[in-house]
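Participant: Structural data only, the sequence is not supplied:
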């Protein structure tokens, strides 16, 4: 989904992002375009060209500066058009995905919600706090984590999924195993959230196609046990973009409808602190895929690494800062542990953009 020019792959990153009244005035004046149909607009772009020999060129300018570049204009259309609802959720304002880890070893809350009653109580609290989606997972994908059998994963997640689906809540199943996807969907899950972008199990793509369930495709370099062992990229943000573009193309070719796809650049999954920061700075780039963008950085290790090495549950402030930075680049979904605090931060952000939280 990157464009090609003279043998080079072309990527377009929105810059000069404007909000509220400034955005509307700039769009009306013809000097800016809406960003993914949301409340923000962009008046400039950075054009990134990756040449076959490994070289990378970058240049920035106004929309008028690139008006005659056909490949860039094609990307502008994808960057600008409104996003269709995802899993029944309108994306006119950012959605909050609340995390329920039914695991003994997740990096932040491992063991807290392994008991089904505790997991259900936590999910109810997250919904009360304003979560739009509950993301239920039964296998830790923290760096160095050991895999869990699909049978054990199903035992952990299905009762929780079934409970909340029965209440009408929108539930996503966070898994890389096809059998778990199928069991959770049968129990009422509405979304597949796969850290391997449907590559971790040869049956996953088929489950997604047959179920017609919305899917979050995430980028991960390697697998959880090894992903943080010296991860390396030529250019991390365009590497991640190219990978996600390829996975989107595979899914579309298999028959998954575009409105059933969402992309996640995978903060913390096979990436150093510098890589994570680069991807976050380039959040708006991923709108070029023409799909909703999900950002999940809640409590992750790079936040503590940038501060005072705080443990996961003491990384709320950094998590909120990262979430708001991604909202400021048009991210449509944020995946978080701390829903109440994120809801409040989002409410203020929405008010500044002239929107209501309700």
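Facilitator: Received, thanks. Keep in mind that this is a model prediction, so the values were computed, not measured.
Participant: from here on, contacts and neighbour counts on C-alpha atoms
Facilitator: OK.
Participant: now the helices: where do they sit in the stretch 101-250 of the chain?
Facilitator: All helices of the stretch 101-250 of the chain, identified by DSSP state H, counting those that start in this stretch, fall at 116-129, 150-166, 178-186, 204-211, 236-254.
Participant: ok, and here's another one to check against it:
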């Protein structure tokens, strides 16, 4: 017999018998031990807190992506709606499929999603409910808030994940999207930001989750104060959520030439973006930048016009369903990722496309 399996056997001679009797000690099979550990993990990793982004009136679409990621982790999903007069948002969140509970915290200090105000609230909720995961979208808000939460909890956050392998193992990109990294987290709480373009939005046809008010949502923030915000208005779709995006690069040569893209975008109901080179050159404002240090987009159609294809730009649009590149340089790296490529002077190609759409 295997020594590992006989280690628990020991002879025990009795005075009343001439033959030895044996005392048996049960030793669980290693596979059974693993099964027990995994079961214990599942029991422990059973609840996720998702931070909802909103404007006190409508729910941000990134929250639906974060809830979808939470559903992949498994277990109960609780969503935190913090703000002022945000009952309408809480009602919307309660109808998202997979959400089991909505926590509402209303306080003037939560205006503007200042991390100095929200962090104490989230830490208090974590201490109370012992969530296994805390998730938010990998937006300016999420990237500003969750690292602070993680620091207060004395753990390391995981940023900008694009996939989930298990409740403690996540996938993200590194080196401007040139490599994929798999990260296993051993912390008791997993604090994670989610790349919205990598997860489908959760359905909004849920049965209706319970809505509860946070009993003590009073926090003190003496280091920062929200003064207000001014959002740019445009008749075009919002860049991050548009189904069609037309981006220009340094090849546009000037900001005035971006009018070519605006005219085409208006005909196609598309959003307009830009590469970092175009932004750094002052052609367009930085809120149009697509890339690793700009906005991450994944439209049904992405048109790269006069963009060479630096890896930092590719990291922000490589998940697009169809990529079309227009560049007069046949060796431009953008053609390596494009589904369709047109080697042509953009100042001839774009007006022709606009005219063709007009005539149709």
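Facilitator: Arrived safely, thanks for sending. Small disclaimer: the values here were computed from a predicted structure and weren't measured.
Participant: How alike are these chains, TM-score-wise?
Facilitator: The TM-score (TM-score structural alignment, normalised by the length of the first structure) is 0.24; 142 aligned residues with a C-alpha RMSD of 6.5 Å.
Participant: if we can go back for a sec, nearest to residue 16 of the first structure, out of the helices of the stretch 101-250 of the first structure?
Facilitator: helix 236-254 (18.6 Å; C-alpha to C-alpha).
Participant: Next, the buried residues of the closest one.
Facilitator: With burial defined by 16 or more other C-alpha atoms under 10 Å, the residues of helix 236-254 of the first structure counted as buried are 236-238, 240-245, 247-248, 251.
Participant: Out of those, which is nearest to residue 56 of the first structure?
Facilitator: For these, the nearest to residue 56 of the first structure is residue 238 (10.1 Å; C-alpha to C-alpha).
Participant: hang on, the earlier thing: please convert the helices of the stretch 101-250 of the first structure to JSON lines, extending it with distance to residue 57 of the first structure.
Facilitator: As requested, the helices of the stretch 101-250 of the first structure are exported to JSON lines (distance: least, C-alpha to C-alpha, whole Å):
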{"stretch": "helix 116-129", "distance to residue 57 of the first structure": "44"}
{"stretch": "helix 150-166", "distance to residue 57 of the first structure": "45"}
{"stretch": "helix 178-186", "distance to residue 57 of the first structure": "40"}
{"stretch": "helix 204-211", "distance to residue 57 of the first structure": "35"}
{"stretch": "helix 236-254", "distance to residue 57 of the first structure": "12"}
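Participant: from the ones you listed, which stretch is densest packed?
Facilitator: The highest mean neighbour count among these, using mean count of other C-alpha atoms under 10 Å, belongs to helix 178-186: a mean of 22.
Participant: Quick one: list the elements packing against it.
Facilitator: In terms of contacts (3 or more C-alpha pairs under 8 Å, 6 or more residues apart in numbering; DSSP states H and E), helix 178-186 of the first structure is packed against helix 150-166, strand 171-174, helix 204-211.
Participant: could you say what helices and strands the first one packs with?
Facilitator: Contact partners of helix 150-166 of the first structure among helices and strands, from 3+ C-alpha pairs under 8 Å, 6+ apart: helix 116-129, strand 133-137, strand 171-174, helix 178-186.
Participant: redo that, cut-off 7 Å
Facilitator: Applying 3 or more C-alpha pairs under 7 Å, 6 or more residues apart in numbering; DSSP states H and E, one finds that helix 150-166 of the first structure makes contact with helix 116-129, strand 133-137, helix 178-186.
Participant: could you check the angle helix 150-166 makes with the last one?
Facilitator: Right, helix 178-186 of the first structure. Using axes from the mean of the first three to the mean of the last three C-alpha atoms, to 10 degrees, the direction of helix 178-186 of the first structure lies 20 degrees away from that of helix 150-166.
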